[in-house]
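Peer 1: Structure for the following, please:
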Amino acid sequence: MNTEQFYSLFLQSGKVTIDSRKIEKNDIFFAFSGDNFDAATLADQAINSGALAVILENQDFENQDKNIFCVASTLEFLQELAVYHRQQLQIPIIGLTGSNGKTTTKELIHAVLSERFNVQYTSGNLNNHIGVPLTVLSVRSEHEMAVIEMGANHQKEIEHLCTIAQPDFGYITNFGKAHLEGFGGVEGVIKGKSELYDYLITHHRTVLVNENDFIQVEKTKGYSPTITFGKDTSDYQFELFSEDHFVGLQYQNVKIISKLTGEYNFTNLCAAASLGLHFGIDIENIKKAIEHYTPTNMRSQIVKKGDKTLVLDTYNANPSSMSVSLANFISFEGSTTIIIGDMLELGEESEKEHQNILNYAAELGFTQIITVGENFKQVNSISPAFENTAELIEYIQLNAIRSENVLLKGSRGIALEKSIDFI
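Peer 2: The predicted structure follows:
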């Protein structure tokens, strides 16, 4: 069984899934196995649930009469199928990576482009070596373009994902202190994320450039084609403004206010608006798309709870995103409590970076500082510190938070959002 032979069956399918619990009629189930479980044992069950075909690695469960096929590697076959499918697609694909803001930018771009086109885009955070091929395979004949998010925590990963997604346009949101352990420091982050540039330049594709980011400018110097924003001489110029803690942008005489907090989201808005304008979308429709977009993914999300304003940013955290979140939050009027969780995957820089953030928070002068996670607890001698969110919940049940404004910011693994019901 090779990908070209299997492709005709794929075209008859509803979707590709790796979750046996979500199989629907005519789906293709890729049976990924872990250390303690062989998903191939679910092959017959998947067919009985309506699956059109199953791909697995264990030959004992192969039954070609039932469209249960054994391959050397389910992962490699998934990726090869995605590459083959991508080669058949005649639509523009926008690739997106960066240290911070990838998912928010992806959703904004999708919202804007959807004003005119049928756009497929990465669901949730399916942005890795499994998620990217799944996203590519979710692009079907009715779609007119796609936005594919690519995440990475080590070098050569973006390079590999580009060979699968084969983007025609690309944008790197920024270069920050994220996944330092895997990348080997900030320079490693820049090199790893810039693999998107390497692909785009090598294949003469279009790069979206924030000309206020000197790294983006340096990495794309002298290259064409580009789409630019950020400077008076850029293709598109936007002005920043804010309203009731929400960030907005102005293009010519049109003011657009989002439902996102933090000036750090301004460039995310600019990227989406620039692509919209490039693809011929009227600024009034861009305004409608951005103003209707409501973040619900625990990223720069404002939640009103009684007399309190909560800022939810609990999906990801690194020193770069933590610093700008704190700088934004101190501008809120009234008393302020910050609940900050550990920043993960920092390697040998972890202790220093957690101490730097704690020092910065103290300098800003928040009403109350609470930390959650072992890394913060090791360096925190000035405020309440808890090893996990369960301990935090016990504390706030006995010690009500009085502040009018509460920021929750931490890595996904800390799960600070579990404490919301108790604030």
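Peer 1: make it CA atoms for all contacts and neighbour counts henceforth
Peer 2: Noted.
Peer 1: residues contacting residue 164?
Peer 2: 79, 82, 83, 86, 132, 133, 136 (C-alpha atoms under 8 Å, 6 or more residues apart in numbering).
Peer 1: got the residues you listed as JSON lines, with secondary structure, neighbour count and distance to residue 351 columns?
Peer 2: Shown next, in JSON lines, are these (DSSP: H, G, I helix; E, B strand; the rest coil; neighbours: other C-alpha atoms under 10 Å; distance: C-alpha to C-alpha, whole Å):
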{"residue": "79", "secondary structure": "helix", "neighbour count": "25", "distance to residue 351": "38"}
{"residue": "82", "secondary structure": "helix", "neighbour count": "24", "distance to residue 351": "41"}
{"residue": "83", "secondary structure": "helix", "neighbour count": "19", "distance to residue 351": "41"}
{"residue": "86", "secondary structure": "helix", "neighbour count": "21", "distance to residue 351": "43"}
{"residue": "132", "secondary structure": "helix", "neighbour count": "25", "distance to residue 351": "33"}
{"residue": "133", "secondary structure": "helix", "neighbour count": "26", "distance to residue 351": "36"}
{"residue": "136", "secondary structure": "helix", "neighbour count": "27", "distance to residue 351": "39"}
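Peer 1: for comparison, sequence B:
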Amino acid sequence: MVEITRSIPVAELLSGVTLDSREGNPEALCRVTDVCVDSRNCSEGSLFVPLPGDTADGHFFIEHALKKGSALCFVNRQFFHKHKEKFFEFQKKYSALFLVVPDSLTALQDLARERMRRMANLCVIGITGSNGKTTTKEILGSILKSYDSTAINPGNLNSDIGLPMAALAVEDSHRFAIFELGINRPSEMDILVDIIRPHAAAITNIGNAHIGPLGSRRAIAEEKRKIFRFLAPEHAGYIFEKDDFVDFLQEAGEGIKTYGPASTPDYEGFQDLGLEGSIINWRGHAIAFPLIGSYNVINALCAISLALEIGVSDDAIIDGLQKVRPLFGRGMVLEGGITVIQDCYNANSDSMFQAIEFVDSLSLTGRKILILGSMKELGADTYIEHRHVGFRAADSTADIVFFFGEESAAAYDAAQENRGGAQEPEFYLLLDFCELKKVVSDTVRNGDLVLLKGSRSVELERLMDTLKKSV
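Peer 2: You can find the predicted model right below:
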């Protein structure tokens, strides 16, 4: 559910939406207070947007939304005509108004697009990239919140459904709005960037996340650079100075700059504090930055560059860097008898390498244990990318490495083939979660450091209870 702090007249809300017809009670709802795509969240004043999905069609939950209090619903044209008699019943029973549209998802996106167009004084920042975009968004969000009223799309509401929902939540009082844009198919960026039209933007990097649907890293770069399409003349787009596609991305147009250790203004280096984060030296200040890993320092440099671009004060930048905290499953350090780095919200080979490299950099008295889950959406590169991870794990300073999931068999085989280093970790391959849970429980002990890293669908956070009980 997206709450709208100022209830909006229906006519204003729908001004950018293409309607086939209005069916039912025209006075059912005069003002909208929230927009829902889940009928369970509906209440009086809700506009319900039913969306067809892979496992369920939201249209079959329209009556549930009406029972919860919603009196206004979008309906796909095809669905309405197929079930017209049912909607006549709903009209009489609930005195509801149904807005028949060619496509309910497009209608949701049109709602958000029109909402953003009406906010003439809002400065919009867009962030995309294969890795680090969510964390960079959170760092910049922390900085801007220290400066002025700022909207940030929650979590990773960055898709063709999540982004419009986040845009609808922006308030008239906000001066800044930061949006993360995620893609997993060709032409999706066209839709997303047209909804928010960012004045300033950044691409954190071009990696192999979602390479399956897009086909190649160059295709990913071509899609992601569309984020620069609507840059304001007075602002710039940013790309990482050492990205493999930096020259190609700069071809997107004028006003594309780089960020990084060599190009972010007045950056003076950093000191790695391990599990405590880093000290970032900038403009004569030693800033205590709590996010772990040198890769997050790079994300911070992106946020600093964007903040300077839109005129944020030094004090707000320093304050925001100090206050930022990791989101769930993104480099969270959970200390106790067993220290856990919970970095299992998502994974591809680039982020796997970064996580393993960070663990390698730590000087510890206890054992280092890597629990590496399968990486999804790699398409034809699935086998080779898992092998790369296996080779890297074999070279790590870990004592034990658990590979989990069918795709991870390739990583396990590669690790076994690469045996012979100074550390020579123990390797295990497990395909069943219950078996993984038992073996981990039997293996870990007080003083261990455990890295959980895998794709979202693997849900390695399910091991947390086991790890807590194993102390």
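Peer 1: So which of the contacts of residue 164 of structure 1 is the closest to residue 313 of structure 1?
Peer 2: Nearest to residue 313 of structure 1 out of the contacts of residue 164 of structure 1 is residue 132 (C-alpha to C-alpha; 24.0 Å).
Peer 1: Which residue lies nearest the spatial centre of structure 2?
Peer 2: By C-alpha atoms, centre = their mean, structure 2 has its centre lying nearest to residue 156, at 3.2 Å.
Peer 1: Just confirm it is within a strand.
Peer 2: No. Applying DSSP: H, G, I helix; E, B strand; the rest coil, one finds residue 156 of structure 2 to be coil, outside a strand.
Peer 1: For it, give its distance to residue 214 of structure 2.
Peer 2: For residue 156 of structure 2, the distance to residue 214 of structure 2 equals 20 Å [C-alpha to C-alpha, to the nearest Å].
Peer 1: can you pull out the strands in the stretch 251-400 of structure 1?
Peer 2: 254-261, 301-305, 308-313, 336-341, 368-372, 385-386 (DSSP state E, counting those that start in this stretch).
Peer 1: what's the most buried one of these?
Peer 2: strand 336-341 (a mean of 24; mean count of other C-alpha atoms under 10 Å).
Peer 1: how distant is it from the center of its chain?
Peer 2: Centre-to-centre, strand 336-341 of structure 1 and its host chain are 23 Å apart (C-alpha atoms, centre = their mean, to the nearest Å).
Peer 1: That one against structure 2, how far on average?
Peer 2: With mean C-alpha distance after the TM-score superposition for structure 1, strand 336-341 of structure 1 departs from structure 2 by a mean of 0.6 Å once superposed.
Peer 1: Next, the angle strand 368-372 makes with that strand.
Peer 2: Angle of strand 336-341 of structure 1 versus strand 368-372, following axes from the mean of the first three to the mean of the last three C-alpha atoms, to 10 degrees, is 10 degrees.
Peer 1: helices or strands up against strand 336-341 of structure 1?
Peer 2: In terms of contacts (3 or more C-alpha pairs under 8 Å, 6 or more residues apart in numbering; DSSP states H and E), strand 336-341 of structure 1 is packed against strand 368-372, strand 405-409.
Peer 1: so can I have TSV of those showing distance to residue 156 of structure 1?
Peer 2: Converted to TSV, these look like this (distance: least, C-alpha to C-alpha, whole Å):
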stretch	distance to residue 156 of structure 1
strand 368-372	33
strand 405-409	29
